[in-house]
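> have a look at this prediction, sequence included:
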Amino acid sequence: LSFERRSDSKIVVQVEQNYVPSDSKNLAYKAAQLMTETYGVQQGVTITIDKGIPVSAGLAGGSTDAAATMRGLNRLFGLNRPLSELCNLGITIGTDIPFCIYGKTAICKGKGEIIEFLNKPPSSWVIVAKPSVGISSPDVFKRLNLEEYHEVHT
């Protein structure tokens, strides 16, 4: 992602891929809107996104974009807000955004607001294979019945 100040108050999202929304459905847009409204930022921003994480794969790609936007605008506009405060804001638009804001190895509990940091794992390669079918994280969690499960092994 890259961020550029605008001379107006608009939030503009530019995406390289035509299948990624560039309007208010985009989590980076929502994050920018949340930041500008919360902190009274009058200046607009152009956010350019070149997706590196497969879309609709359950890999937090949209949340990562939102987290990067929050951290980027915090710096761009000199807001100097602590990461913990950004996390409290971010969770209002996505439960895994706080995890993405910190960008560290962690286990998240609750709705994503309880973060337990872990030691960094050894370096390794990961191959991601994504089928053509996509999934929506909010839809998955709406259908998940946690009462059916007694213990989660991690």
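Cool, got the structure.
> going forward, measure contacts and count neighbours with C-alpha atoms only.
OK.
> next one: the residue most central in space within the chain from I93, what distance?
Residue closest to the average C-alpha location in the chain (CA atoms, centre = their mean): S63, at 2.0 Å. Between S63 and I93 the distance is 9 Å, computed by CA to CA, to the nearest Å.
> mutual contacts of these two, please.
Common neighbours of S63 and I93, using CA atoms under 8 Å, 6 or more residues apart in numbering, are L27.
> ok but the residue nearest to the centre of the chain is inside a helix, no?
Yes: counting by DSSP: H, G, I helix; E, B strand; the rest coil, S63 is part of a helix.
> not counting its neighbours along the chain, what's nearest R71?
In this structure, R71 finds its nearest non-sequential neighbour in I101, 7.1 Å apart by CA to CA, 6 or more residues apart in numbering.
> A helix includes the one you found, no?
Yes: with three-state DSSP as the criterion, I101 is assigned to a helix.
> list the residues that contact it.
So I101 contacts 64, 67-68, 70-71, 83, 86-87 (CA under 8 Å, 6+ apart).
> most widely separated two among the residues you listed?
Farthest-apart pair in these is T64 and L83; separation 14.3 Å (CA to CA).
> let's bring in a second model and compare:
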Amino acid sequence: MDTIRLKARAKINLGLDVVRRREDGYHEVRMVMQMLKLYDQIDIEKTETPGIRLTCNLSFLPTDECNIAYKAAKVMMEQFDIKQGVCIRIEKHIPVAAGMAGGSTDCAAVLYGMNKLFDLQLSQKKLREIGVKLGADVPYCLMRRTALSEGIGEILTPVAPLPDCPILIAKPSISVSTRYVYEHLKLNEEILHPDVDGIVSALKAKDLYGVTDRLGNVLETVTIPEHPVIADIKQQMMQSGAVNALMSGSGPTVFGIFDDEDKAKKAFEDMKASGLARQIYLTRPFNQKIKSTRKNQRKR
């Protein structure tokens, strides 16, 4: 195998709670993570010339060591003494700096792809150990299943998937610093913590409305006051028939969950007409079937 093409999928947070801030500055979280059918396309090709060449369809993204996907390739080369080079092409569709793990999922795809291309035969556990050093969401993006995420994001427990439904994604023309949001989060008695365990139970029961009734994200308490347009997008989605809407991650992307395809399509058009968002997508949950054969494991 000399080339591999991968789908690096976006994620949303059905629930995002911050338990505490640790002495090392990291925050302990409890999150329910769901992957989407929205994805970036990653092509990786072996080259005889040593080194890493990365290209992207978005000119404003770095193509050197400032790119987490580049870092992933470099780590794999250094740790496993890979002498050949690689050419990595990233076709971005996931909104950037948007709370959807766009960088982390590209990083995870490169780790996975390098493992396959160079027949390193690393377990997913080993890849996650490498990935968490690059980014807290990378282990989840390697897992690619609905999961409860704890610790700083590295403790992952598979849970039942979100029932199939239309999901509207809308990102306004702003970007948000995850570091800023966490640094300004106030974990006081007044903060409303989402019912993460209730979401997990509703997923197990395949109860879409049980999930949507419990959607919650403590980081909204920081991001929405800074960027009120997020609240406007949520309101627009609800007016267009969303069962519920929530900011994903540290924002600013908002997702709305619908129980009717026609409502979702109309909401898509309404969102475009509103001018509130620059990037708008209509997608669905991605729920991967677990496959055991080596042949099928190559398909992502």
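Looks like it arrived, so ask away. Being a predicted model, the structure only gives us computed values, none of them experimental.
> picking up where we left off before, mark which of the contacts of I101 of structure 1 are buried, thanks.
Buried positions within those, assessed by neighbour count (16 or more other CA atoms under 10 Å), are 64, 67-68, 70-71, 86-87.
> and which of the contacts of I101 of structure 1 is nearest K130 of structure 1?
T64 (17.9 Å).
> quick one: contacts for the closest one?
Counting by CA under 8 Å, 6+ apart, T64 of structure 1 touches 97, 100-101.
> could you dump the residues you listed to TSV with distance to A32 of structure 1?
Compiled in TSV, those are given as follows (distance: CA to CA, whole Å):
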residue	distance to A32 of structure 1
I97	13
C100	15
I101	14
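> corresponding residue for V45 of structure 1 in structure 2?
When structure 2 is aligned by TM-score structural alignment, V45 of structure 1 is paired with V86.
> what lines up with G112 of structure 1 in structure 2?
Matched across to structure 2, G112 of structure 1 falls on G153, judged by TM-score structural alignment.
> its match belongs to a helix?
No: G153 of structure 2 is assigned coil when assessed by three-state DSSP, not a helix.
> how close does it get to R294 of structure 2?
To R294 of structure 2, G153 of structure 2 is 28 Å away according to CA to CA.
> compare the two (neighbour count), which wins?
Shown here are G153 of structure 2 and R294; by other CA atoms under 10 Å, G153 has more neighbours (20 against 8).
> ok, now which ones touch that one?
Applying CA under 8 Å, 6+ apart, the residues contacting G153 of structure 2 are 28-29, 136-137, 139-140.
> check the gap between it and L192 of structure 2 for me.
G153 of structure 2 is 21 Å from L192 of structure 2, by CA to CA.
> of the contacts of I101 of structure 1, which is the nearest to I11 of structure 1?
When the contacts of I101 of structure 1 are ranked by distance to I11 of structure 1 (CA to CA), M70 comes first, at 13.1 Å.
> counterpart of that closest one over in structure 2?
In structure 2, the residue equivalent to M70 of structure 1 is L111, according to TM-score structural alignment.
> hang on, the earlier thing: from the buried ones among the contacts of I101 of structure 1, which single one is nearest S123 of structure 1?
Once CA to CA is applied, the member of the buried ones among the contacts of I101 of structure 1 that ends up nearest S123 of structure 1 is T64, at 20.7 Å.
> how far away is the closest one from Q43 of structure 1?
With CA to CA as the criterion, T64 of structure 1 and Q43 of structure 1 are 23 Å apart.
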